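Peer 1: only the shape, not the letters, is given here:
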């Protein structure tokens, strides 16, 4: 693989890694916003039942956000593998060429049901589910106490 291709892959890796990290920060923002909104609805406005709906919506939104991040992570792995194999390969496959993220994604785009399943799968990961499960439990306890 020519040095130019390696340079392109390295540039793509840096860009994707930066994006991957920014998605993590935004996910944390969604979690903090969820906590704030839930606390306001439960403790200030005494609208605990509405907070369940809001927390569920924000939880799924976080799962969707993490799904986008996961796609970037998958491409990062392909780019890293291509960089690792550059000395052994004289001709890279299309999916290993630099700057192919959108093309590869569109070629493998799942159906609407599969996409929804992917969102739910991401939502159930412990690092995504963590604050939402606690918030929902807090609201349910508050509903029974009130």
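Peer 2: Looks like it arrived, so ask away. Since this is a predicted model, take the numbers as computed values, not measurements.
Peer 1: hey, let's count contacts and neighbours off CA atoms from now on
Peer 2: Noted.
Peer 1: tell me the centre residue of the chain?
Peer 2: Per CA atoms, centre = their mean, the C-alpha nearest to the average position across the chain is that of residue 66, at 1.2 Å.
Peer 1: okay, and that one sits in which element?
Peer 2: helix 48-84 (DSSP states H and E).
Peer 1: which elements pack onto that helix?
Peer 2: With contacts taken as 3 or more CA pairs under 8 Å, 6 or more residues apart in numbering; DSSP states H and E, helix 48-84 sits against helix 3-39, helix 112-123, helix 126-145.
Peer 1: also this one, for the comparison:
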């Protein structure tokens, strides 16, 4: 097995781990509305968890981009330098507002955003 195959296996495992972590954040958000009695604190906690999940999903998407690059290289047989995840990301890393926009874009993805406004509305109604 060559280096790209090893890299793909490691990246895929981490990609799936981020999915599990995001699910854990969602479950924690649900538990927060049950456990936290103060509505203001519960809303703040939900907003923080929403942002945390957005950060996790942003990290996951970076892994996904590298996975796709590795897969293209393996499929086409073209030379792709192995183990360049961070170097490639650093070369295109957004700064300041661009980085914040990347996190916001992740926060607004339907698979991330769906439960949070609903949970916030539920807290507001209680």
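Peer 2: The structure has been received and is ready for your questions. This one's a predicted model, so the numbers in the text were calculated from it and none came from an experiment.
Peer 1: quick check: TM-score for this pair?
Peer 2: Once superposed, chain against chain, the TM-score is 0.95 (TM-score structural alignment, normalised by the length of the second structure); 126 aligned residues with a CA RMSD of 1.1 Å.
Peer 1: how deep is residue 7 of the second structure tucked in, by neighbour count?
Peer 2: For residue 7 of the second structure, the neighbour count with other CA atoms under 10 Å is 18.
Peer 1: aligned partner of it in the first structure?
Peer 2: Matched to the first structure by TM-score structural alignment, residue 7 of the second structure sits across from residue 12.
Peer 1: name all residues that make contact with its match.
Peer 2: Residue 12 of the first structure makes contact with 79, 98-99, according to CA atoms under 8 Å, 6 or more residues apart in numbering.
Peer 1: can you tell me which of the residues you listed is nearest residue 105 of the first structure?
Peer 2: Comparing these against residue 105 of the first structure with CA to CA places residue 99 closest, at 11.6 Å.
Peer 1: chain neighbours aside, what residue packs nearest to that closest one?
Peer 2: residue 12 (6.3 Å; CA to CA, 6 or more residues apart in numbering).
Peer 1: is it true that residue 27 of the first structure touches residue 65?
Peer 2: Yes: using CA atoms under 8 Å, residue 27 of the first structure is in contact with residue 65, at 6.9 Å.
Peer 1: how near is the residue mapped onto residue 39 of the first structure from the second structure to residue 99 of the second structure?
Peer 2: Superposed on the second structure with TM-score structural alignment, residue 39 of the first structure falls opposite residue 34. According to CA to CA, to the nearest Å, residue 34 of the second structure and residue 99 of the second structure sit 33 Å apart.
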